[in-house]
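Engineer: What follows is a predicted structure for the sequence shown.
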Amino acid sequence: MKRPFILFFLILLFLHPVYAQSKKAGNAILSGKIIDSASHLPLEYATITIYTSASQLPFSGSTSDNAGLFTLNDIPAGNYRLMVESIGYNSFNIPTIEITKNSIIDLKNISLTKKSVSLQNITVVAHGRLVENKIDKMVYNAEKDITSQSGVATDILRKVPMVSVDVNGNVELSGSSGIRFLINGKPSSMFGSNIADVLQSIPASQIKSIEVITNPGARYDAQGLGGIINIILKKNTAHGTNSTISLASGSRTDNGSFNFNARKNDFGFHAYVSGNIRPYATTPYTSNRNSSDSIQHTSTLYQQDGSSRFRRQAIQTGLGFDWTVKEKNNYSGSVSYNQFGYTGNGTVFQHQKNWSADQSLLSDVNSLSNTSNFYKAHNIDAGFNYKRTFDKEDQELEVSITSSLNNSTSTAGNNQLLLPMDSLYYGINNRNPGKETETELEVNYTQPLQKEIQLGLGGKFSLLDISSQADIWSLVPNLKSYTRNKALSNNLDYHQKVYAFYSEIKLPVGSLFDAKMGARYERTEINSFYSNAQRQIPTPGYNTLVPSIYFSKKIGDRHTLKLSYSKRIERPDYGDLNPFINTADPKNITAGNPYLKPEIGNRYELGYALDLGSVGSFMANLFYRANNHDIQPYIMYYPVLVIGDSTFSNVSVSSRENIGMEKNTGLNLFGDIHYSNKFTFRSNLFFFHRHIINVLQPGFDAYSFNYRMNINLTYQFNTRWVGEFFGNFNSPRNEVQGRYPSFVTYSFAFRKQFWNKKGSLALTATNPFNEYVNQQTEVKGPNFSLNSNRKIPFRSFGVNFTWKFGKLEFKKEKDEIPGGINGPTD
C-alpha cells in the first residue's frame, strides 16, 4: 500500500525542475482553454493550429485535453494567427497575435458556438460521438441510441463498453457486480434495495448519458469495487422553453416520459414524469438436486417442475432549478419521487425420492407448492448545491447536501400440499416493511497553483440509517391456522457513518505526460442490532486509505495512452447482513450473514485510445483486479436443519460469504467505424480470466475464462429513415460453486422522423425468433449438486413515439479576441 505514495511523492519532488526545463531559452509559450459558448463546459479534442502571418502552412498545433486546456511550446518571436476547430462547432479565428521573446501568453477562455440549422422553432445541432473517452471515465451518450429508446435503463447498459448484464438484469462492470450507482452524480437509497429492479424501472427515453468510471479518483466515494456507473437524466440548458413526450408500447414493456425545460437569462427550471409497466409473463422452471447424508448414509433426489408469473410497474417524477447570481454564484436544487414494485405467483410440482446405502427406496413423496410475493417501494431524493467561482480561472468552491428516503414493504407466502390427497402440510406467510435514509454533506474546493496545475481538496460526511421488521406466520397443521413464528421473526436497526477527506493534484510532468494523483481517507463506523442473531457482536470502526493515480499521454493528435491505479472497498449492504431466514421455500432457504467483512480491491488499468477523426475511434483497456475478502453467494446443504422450534429436512441454505480472494485479468476492445456517412459499425469485445482462491473449502479453487461480445450496425437510409441492429453474447459465468448460464440477445429497430424532425416513430423487435432464453445453471457444493433450467420470456415487439415541441433560443456569441488585437498581455 505504501508504493503508490512513494511514487506520488517522487513525482512531486522532481516535478518542478522537469517542468521548468520544457521551454527552450528565448521562445514563448501560448496557452488557453476551449469551452462551449452555451454551456461554458470544456471541449476536449479541439484542434488548435498556429500560422505565421506570412504563410498558409501550419507552424505548430495541438489538441485540447479533457479540461479544454491546450499549450503550444517553443514559439519564436514574431506575428502569428490562430485557428481553433472542433467537430460540430464553428471555427474560431484570432487574426493577429504578437509574440515577444520569453513571453507566456494566456488566451484564457475561447468560446466555440455550435453549428446549427434553424427549422422553425427547433434547432438541430451536429451530433457528437456515441462513446467518449475521457481521462478518468468513459461516457455513453444514450440519447443517440435508437434501439434502446423503447426499453429501460438495463437495455442501454447492455451496449456500454466494459458493462455486462445478464438475463435477470444483474449488472457487472469489468467482471464485478460491486458497482456504485449514481443518479445525476448523487446517490439514491432506491439502489439499496434490488438494483436490477430499479434499473428496469427507469425508461431509456429519460436517460441522456451513462458515465462509467472503472478507476474512480480521490474525489469519488471509495464504495464500489467494480467502479461507478453514473446515470445522467435528460435536461436542456438552452434558453427558452421546450418539452419532449416519449411513449412506447410493446409486448414486454410499456413506458412513457414527459420532460419540460425553461430558461430565461440566468434562471433555469426543469421537470419530468415517467413510468413503465411490464405485464405478466410466465417463466417455466425445472431443477434436479442430488444430495447425500454422510451420517445416515442415504441419498436424495429432489425435483421441481413448475412456472411463475411476474409483473412490474414504476413511476418517477421530479423537478429542479439552477440559478446563477452575479456570474460567480450558482445555486441548484432538485427533488424527485420514485415508486416501483412487482407482484408474482407460481405453482411448482415437487418430487422427492430417498434411498439407503444399498439403493433401497426409503420414501417417494409428491407435493405441490403454491407461492405468491409482492414488493412496493416509495423513494424521495432531494438535493441542494452551491458553486462559487472566483476571478482566478478554475478556482472553485462547491458545497452540496443530498438526502434520500426509501420506504418499502414486501410480502411472500407459500402453501404446500401432499399429493394425491391435496392435504395442506406446510404454510408460511412473511411481511417485511423497511425504511432506509441516506444523507450526505460534501465540500469540494479546487485551487490552481500555476498554469495547468490544479489542487483539489474536499470532504464528505454520509449517514445511513436502516430499520426493518420481519413478521413470520407459520401454519400449525393440526389446528389448520397460522401463528406468529417468534424464532423466524426478527427486526434490525443498522446505522452507518462514513467520514471522508481527500486531496488530489492534476499537473503536467514536463512534456512527458499529464498526471492526476490523489488519496482519500474514509473512517467507517457501524452500530447495528439484529434481534435473532445468535450473538450481538459490536462492529469495530475501521479506516480505509484509498490512493488513485492517473497518467495520460497524448501522442500526436490521435493517440492517447492512460495508466491508472485505484483502491476500492465494497461494504456489504443490509440485505447481505440481515440475518432474516426466509423459509418461504422450505427446501431452499435464504439467509443473511451479519458477520460479513467488507471487500477490499486493488485495480490497475492500461488504456489506449485512437481517434480516427471522421472514420471513427478505437479503445483498448487492459486491467488487473485483486479482491480480498471476496463476497459471493454460497450454498450449504443440510440433511436436517433446526431453526428455532422448526425442523427442516433435505434443505439447502443460500447466503453471502467472504469466500477468499478473487483475481481477474482482462482486456476490453471497443471500435466505432464509420464506413460512410450512412453506415456505422460498432463492436465491443471483453475477455477476462478469473482465479478464485477458496478459503472456505481449501483446495477447491476455481479457474475460468469469461468473455462478452456485441455488435451494433446503423444505416441511415436518408435524412428521415434510420435502421439499427444490435446483437450481444455473454459467455457462461463461473463462480466458486458452479457455472451460471450464457446469454444471447439481439434486436432490430427502425425510426422515421417527421414534422420537421420534431416527431419520430420507431419500431423495435428483440429476440423475434426465440420466445425464451434458456438459463441452465450448474452448482456443486459439499454433499450436493444442483442442475436447473429457467425459460425466461424475452421476445418482444414495440413501438416508440417521440415529439419535441417548444421554442429554444441559441444566441450566437460574438467571436471576441481575448486581450485585444494583439492577444493578452502578461
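Structural biologist: Nice, I can see it.
Engineer: C-alpha from now on. contacts and neighbour counts both.
Structural biologist: Will do.
Engineer: how about the helices in the protein?
Structural biologist: Secondary structure of the chain (DSSP state H): helices located at 2-20, 153-157, 195-199, 574-577.
Engineer: any idea how far the last one is from the chain center?
Structural biologist: Distance of helix 574-577 from its chain centroid, counting by CA atoms, centre = their mean, to the nearest Å, is 20 Å.
Engineer: who are the neighbours in contact with residue 695?
Structural biologist: Applying CA atoms under 8 Å, 6 or more residues apart in numbering to residue 695 gives the contacts 659-660.
Engineer: I'd like the distance between it and residue 786.
Structural biologist: 22 Å (CA to CA, to the nearest Å).
Engineer: what does residue 208 give?
Structural biologist: Taken as CA to CA, the span from residue 208 to residue 786 is 42 Å.
Engineer: ok, now residue 340?
Structural biologist: Using CA to CA, we find residue 340 at a distance of 33 Å from residue 786.
Engineer: same check, this time on residue 36
Structural biologist: 58 Å.
Engineer: Also residue 40?
Structural biologist: Counting by CA to CA, the gap from residue 40 to residue 786 is 58 Å.
Engineer: Which one's more surrounded, those two?
Structural biologist: A count of neighbours by other CA atoms under 10 Å puts residue 786 above the other of residue 40 and residue 786, at 17 against 13.
Engineer: Tell me how many other residues surround the residue nearest to the more buried one when sequence neighbours are not counted.
Structural biologist: Counting by CA to CA, 6 or more residues apart in numbering, residue 786 lies nearest to residue 289, which is 4.4 Å off, once chain neighbours are set aside. When neighbours are counted by other CA under 10 Å, residue 289 registers 19.
Engineer: which residues sit in contact with residue 289?
Structural biologist: Going by CA under 8 Å, 6+ apart, residue 289 touches 300-303, 784-787.
Engineer: same thing with residue 787?
Structural biologist: Residues in contact with residue 787 (CA under 8 Å, 6+ apart) are 287-289, 776-779.
Engineer: ok, now which ones touch the residue nearest to the spatial centre of the chain?
Structural biologist: Centroid-nearest residue in the chain: residue 229, 2.3 Å away (criterion: CA atoms, centre = their mean). Contact analysis of residue 229 by CA under 8 Å, 6+ apart lists 179-182, 210-213.
Engineer: second one coming, line it up with the first:
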Amino acid sequence: MRHYVGRLLVKRFLASLFVLGWVASVPQVHAQTAPTLMGLVRDASGQPLEYATVTLHRAADSVAVKTEFCDAQGRFALPAALAGNYLISAALVGYNRVWSEPVTAIGQSQTLSPLVLQASAAATLHEVKVEARRPLYEREADRTIVNVEGSTLSAGATSLDVLGRAPGVTVDGADNLSLRGRQGLLVLIDGKRVPLSGTELADYLRALPAEQLASIELLSNPPAKFDAQGGAGIIAIRLKKDQRLGTNGTANISYGRGRYGKFTTGLALNHRRKNLNVFGNYTYTDRRNFLDLDFYRQFTSNDNAWLGSSEQFNRTTSHLQSHSWKAGLDYNLSDRTLLGVSVSGLLSEAPSFGDNQTFIYGETSDSRYRLTGQYRSTTDQMVQRPNLAGNLNLRHVFADSTNAPELTADLDVARYTTDRLLALTTVYELPDAPTSVLHGDQQNYVTIQSAKVDYSRLLPYRTRLETGAKVTYISSDNDAVFTNTVEEQTTLDTEKTNRFRYNENVNAAYISLQRATARTTTQLGLRAEQTNTLSRQSVGNERYEWHYFQLFPNLSVKRTLSEQHALALSLSRRLDRPSYGQLNPLRVYFDATSYQSGNPALRPQTSYDLELTHTFHEKYTSTLGYARTSNLIQNVVQPAPEGGRTVVNQFTNLGKLHFFSLTLTAPVEISRSWTMYNNLVLFYGRYLGSLAGTALDRGRPAFTFNTNQSFSFGRGWSADVTGLYQSREVAAFEVVRRRGQVTAGVQKSLWDKQATLRLNVSDVFYTTPIRSTSTYDNFRETFYNRFDSRVATLAFTYRFGGSKVTAARKRTVGADAELRRTGGF
C-alpha cells in the first residue's frame, strides 16, 4: 500500500511539470492569477459598506491568508492561492464582525452570498477600533515576511538590527549580508534598488531607523519581473504608510542604553481625502557606539617558514546622527488613473575616534624571535552621507473590473554621497622613528536613474500575462587625496591618491506567464538584460570596459497534492554585478597596517538556483535548494600588494561555489495567547578556486536556527522573545565561529490603543561578538569583533487622528505596485 501511495504522489508531481509544455502549446500566450472569491458587504438595510475590511482565513485554523478592502459599492475580491477550504470575515468600525459559511476554492472564480454587518450596540457609546496583531514572521512558499510594524523588538532598533535577527539572514564581521548562508543580495527600499554593498550598505541601514519600516520580505528565488541582480535573493524593505482617512499622524520617541546611549524620535503626518493623499514623515536618530577589533596575524614564506607575526588592538567610539525624511502625494486623475510623486532623503554624520596598539614580532640578528616593532596610532574620521531620491509614478486600470488590464510606470532618480575626512597619526616606539600623520580627503558620488513600465492583463484559459521594460543608468565619481606629514613636512602620497569613475547602463525587458488550474499553478518567465560598464582610474590610467547580453529564465510550478500536502518547484538563473563600492580602489583605513579597498578588475558572477518546497497543512514548509555559482565574488583578507605587514580587505573573483541547503519552517500555536515561529536552515557550501598562491577546495556543514515566541496576555499586554543561533561555518578561506543572540520585549497598549509603550533588551547574554580566522599558505589572521549590541530600550508611540481606513489599492504607488502584484504586499 505504501509503495502504491508513493508512486501515486510521484506521478502527481511529475504531471505538474507537463503544464509548462501545455502552456507553450496554447495558440495564444496564456497565464492567470489564482481563483478569486468575490462578494458584497452590506449593512442591515441593504446599503453597501465602503472600506469594510474583508479577510480570507484558512478553515482549518482560521489563520489569515489575505486581507482586502471593499470599494465604494461594497464589492471585494480575494484571490485564493491554493484550492482548499476557507472562511471569510468582514469587519468595520461600528459594526460586529461577521463570518461566512465555509467556502471551497475549486480552481475558478466564485461569487459568494452577501455578508451583512449588524451595527454594534457599543458604537452608540464610543468609537470601536478593530485591530489585529500580525505575527512577527510569516512564511509563504516563495518568501519569508518580517512584519516590523508594531513589533516589540523594533523599538529603538536600526534596520540592520532587524535584518540581523530575520530568519536565515546573517551579518559577518565585514558587514556583508547573507541569506541562507549565501552572499550576493539585492536590497530594495519601496521597490527601489539601493546601489550599495558591504560596509556602505550596512552604514546606510544603521542610519535608517526600524521605526520607519512596515515589513521586510526575503525572496530567495524571485520571479522574472525583478532585476536579475542578486544571486542569493532579494531583501525587499517596505516603509510605513498611513491608510487612514482625514488628517492623522504618528509620533514616536525612544531611548536605549548599552555602554552608550541611543535616541530616536520621529513624526509622520498624512492627509487623505477622496482624490488626494498628502503624506510626510521625519525621523531623527542619535546613536553612540563602540567597536573593538583585535587582530592576530602570522606571516610565512612559500615553504612555510615563519617570517613574523603581529598583534593589534583597536578601540573605536563613534557618534551617528541621522535625519531621514519622506514627503509626497498621490492624486487620482480619474477613477482608474493614479499619479504619485515622492521625495525622500537621508542625511547622516558619523564622527569616530579610534585608538590602535600594534606589536610586531620577528627574527632578530641573533636568530631569536622577539618584539621587533611597536607603534600606536589614532584614527580620527568624519563621515557625512547626504542622500536624496525622487520618484514619479503612474498607475492606470483600463476597465472597472477586478481583473482589468493594468499599466504602471515609474521614473526614479537618486544620489548617494559620501564625504570622508581622515587623520591617521602613528607614533613609533620601536624602532624609534618620526611621528607621521596621514590625511585623507575622499568624496564619493553615486547617481542612479531608472525608468520602467509594467503591464499585466488576463488572457483566455485562466491565464495572466505580465511584461515590462526597464532602463537604468548608474554613474559614480570617487576622488581621494592623501598627504603625509613627517617632521612638519607635508607631501602628496601618490600611491594612495587616486580618482575612480564608474558608469553602468542596464537595458532590460521581461515577460511572465502564469496559469492556474484547480490544483496546479505554473509561472514561466524570461528576463533579458543588456549591460554596458566602463570604469577608469587616474593612477596608471587603467580602464575596464565590458558589454554583454544575458538571458535569465525563471520557472515555478506549484502543485496541491491533497488537503495536507503541496509541492513547489522553482528554477532560475541570476546575476551579481559588482557594486561601485566593490570596484572602487580608493582606501578606507582602520589603522596604519589595515585598510579596505575595492577591486576594479572584478567580473560579474552568475548562478543557477533550484528549489523544491513541500508544504504540510498550508503552514509547515521544507525547502531543499541547490545553487551553483561561477566566477564567485568573495570578500577576503590578504597581505596588501605593497608588502610589509600591511593587510587589505577586498572582494575578489574566485572559482565556483556549490551550495546545498535545507530550510525547515514550523509555526506552532501553543495556545490562544502563545504562538511560536521556528526556522532552521541547514547548508553546505563547497568553495573551489585559488588566491594568493593558495588552492581552495573546502566546505563545512553549518546551520542557523531562529525561533520567535509571541505572547498575548490581554488588556493590551503582549511580548516577544527571539533567539538566533549560527553554527561554526566556512566562507572560502575564512572560518567563522558560532555565535547568536536572544532579544526580548514587552509592550502595552494605552488609551484605547492610540498609544503603545514598549520595552526591549537586545542581545541579552552578549553573544553577538564575531570571531573568525582566515588561512592562506603564507598568511593567517584571527579576527575578534565586539560592538554595543546589548541595549535596553524604552519606546513610546502615539497615533492621533481618525481611525477609518481607505482601500489599499487607492494608496498604491508605482514602486509598491511592482511588489504588490507579486503577492508581496
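Structural biologist: Noted; the coordinates are in hand. Please read these numbers as outputs of a predicted model, since none were measured by experiment.
Engineer: thinking again about what came up before, tell me which of the contacts of residue 229 of the first structure persist in the second structure.
Structural biologist: Cross-checking the contacts of residue 229 of the first structure against the second structure gives 179-182, 210-213 as conserved contacts, using both residues aligned by TM-score structural alignment, their matches' CA atoms under 8 Å.
Engineer: how many neighbours does the equivalent of residue 406 of the first structure over in the second structure have?
Structural biologist: Aligning on TM-score structural alignment places residue 406 of the first structure opposite residue 416 in the second structure. Neighbour count of residue 416 of the second structure, defined by other CA under 10 Å: 22.
Engineer: In contact with the residue nearest to residue 416 of the second structure when sequence neighbours are not counted, which residues are there?
Structural biologist: Sequence neighbours aside, residue 387 is the residue nearest to residue 416 of the second structure in space, at 4.6 Å (criterion: CA to CA, 6+ apart). Counting by CA under 8 Å, 6+ apart, residue 387 of the second structure makes contact with 345-347, 414-417.
Engineer: can I get the helices of the first structure in JSON lines with mean neighbour count and distance to residue 801 of the first structure?
Structural biologist: Formatted as JSON lines, these follow (neighbours: other CA atoms under 10 Å; distance: least, CA to CA, whole Å):
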{"stretch": "helix 2-20", "mean neighbour count": "13", "distance to residue 801 of the first structure": "52"}
{"stretch": "helix 153-157", "mean neighbour count": "23", "distance to residue 801 of the first structure": "18"}
{"stretch": "helix 195-199", "mean neighbour count": "19", "distance to residue 801 of the first structure": "22"}
{"stretch": "helix 574-577", "mean neighbour count": "20", "distance to residue 801 of the first structure": "39"}
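Engineer: Quick check: which of those is nearest to residue 147 of the first structure?
Structural biologist: Closest approach to residue 147 of the first structure among those (CA to CA): helix 153-157, 8.7 Å.
Engineer: Would you mind giving the residues in the second structure matched to the closest one?
Structural biologist: Going by TM-score structural alignment: helix 153-157 of the first structure matches residues 159-163.
Engineer: how much does that stretch stray from the first structure?
Structural biologist: Mean deviation of stretch 159-163 of the second structure relative to the first structure after superposition (mean CA distance after the TM-score superposition for the first structure): 2.2 Å.
Engineer: and stretch 51-68 of the second structure, which residues are buried?
Structural biologist: For stretch 51-68 of the second structure, a neighbour-count test (16 or more other CA atoms under 10 Å) marks 51-59, 64, 66-68 as buried.
Engineer: If you count neighbours, what's buried in stretch 551-569 of the first structure?
Structural biologist: Across stretch 551-569 of the first structure, burial judged by 16+ other CA under 10 Å covers 551-554, 557, 560-569.
Engineer: tell me which of those residues is nearest to residue 612 of the first structure?
Structural biologist: For these, the nearest to residue 612 of the first structure is residue 557 (9.7 Å; CA to CA).
Engineer: Excluding residues flanking it in the chain, which one is nearest the closest one?
Structural biologist: Counting by CA to CA, 6+ apart, residue 557 of the first structure lies nearest to residue 63, which is 6.4 Å off, once chain neighbours are set aside.
Engineer: how close does the one you found get to residue 84 of the first structure?
Structural biologist: Here the criterion is CA to CA. By it, residue 63 of the first structure lies 9 Å from residue 84 of the first structure.
Engineer: With residue 774 of the first structure instead?
Structural biologist: Residue 774 of the first structure is 54 Å from residue 84 of the first structure, by CA to CA.
Engineer: Neighbour count: the two, which is higher?
Structural biologist: With other CA under 10 Å as the criterion, residue 774 of the first structure and residue 84 differ in neighbour count, and residue 84 comes out ahead with 23 against 20.
Engineer: residue contacts, the closest residue to the more buried one other than its chain neighbours?
Structural biologist: The shortest distance from residue 84 of the first structure to any non-neighbouring residue, by CA to CA, 6+ apart, is to residue 48 (4.7 Å). By CA under 8 Å, 6+ apart, the contact set of residue 48 of the first structure is 61-64, 70, 82-85.
Engineer: Just the ones of those in strands?
Structural biologist: Counting by DSSP state E, those place 61-63, 70, 82-85 in strands.
Engineer: Now rank these by neighbours and give me the top one.
Structural biologist: Among these, residue 63 has the most neighbours (other CA under 10 Å), with 25 neighbours.
Engineer: still contacting in the second structure, which of the contacts of residue 289 of the first structure?
Structural biologist: Shared with the second structure, among these: 301-303, 784-787 (both residues aligned by TM-score structural alignment, their matches' CA under 8 Å).
Engineer: could you flag which of these are buried?
Structural biologist: 301-303, 784-787.
Engineer: farthest pair in those residues?
Structural biologist: Between all members of those, the farthest pair (by CA to CA) comes out as 303 and 784, at 13.3 Å.
Engineer: What's the separation between the corresponding residue of the first structure for residue 784 of the second structure and residue 311 of the first structure?
Structural biologist: Alignment note (TM-score structural alignment): residue 784 of the second structure maps to residue 789 of the first structure. Distance, residue 789 of the first structure to residue 311 of the first structure, using CA to CA: 21 Å.
Engineer: likewise residue 673 of the first structure?
Structural biologist: On the measure of CA to CA, residue 673 of the first structure and residue 311 of the first structure end up 40 Å apart.
Engineer: likewise residue 424 of the first structure?
Structural biologist: The gap separating residue 424 of the first structure from residue 311 of the first structure is 27 Å, by CA to CA.
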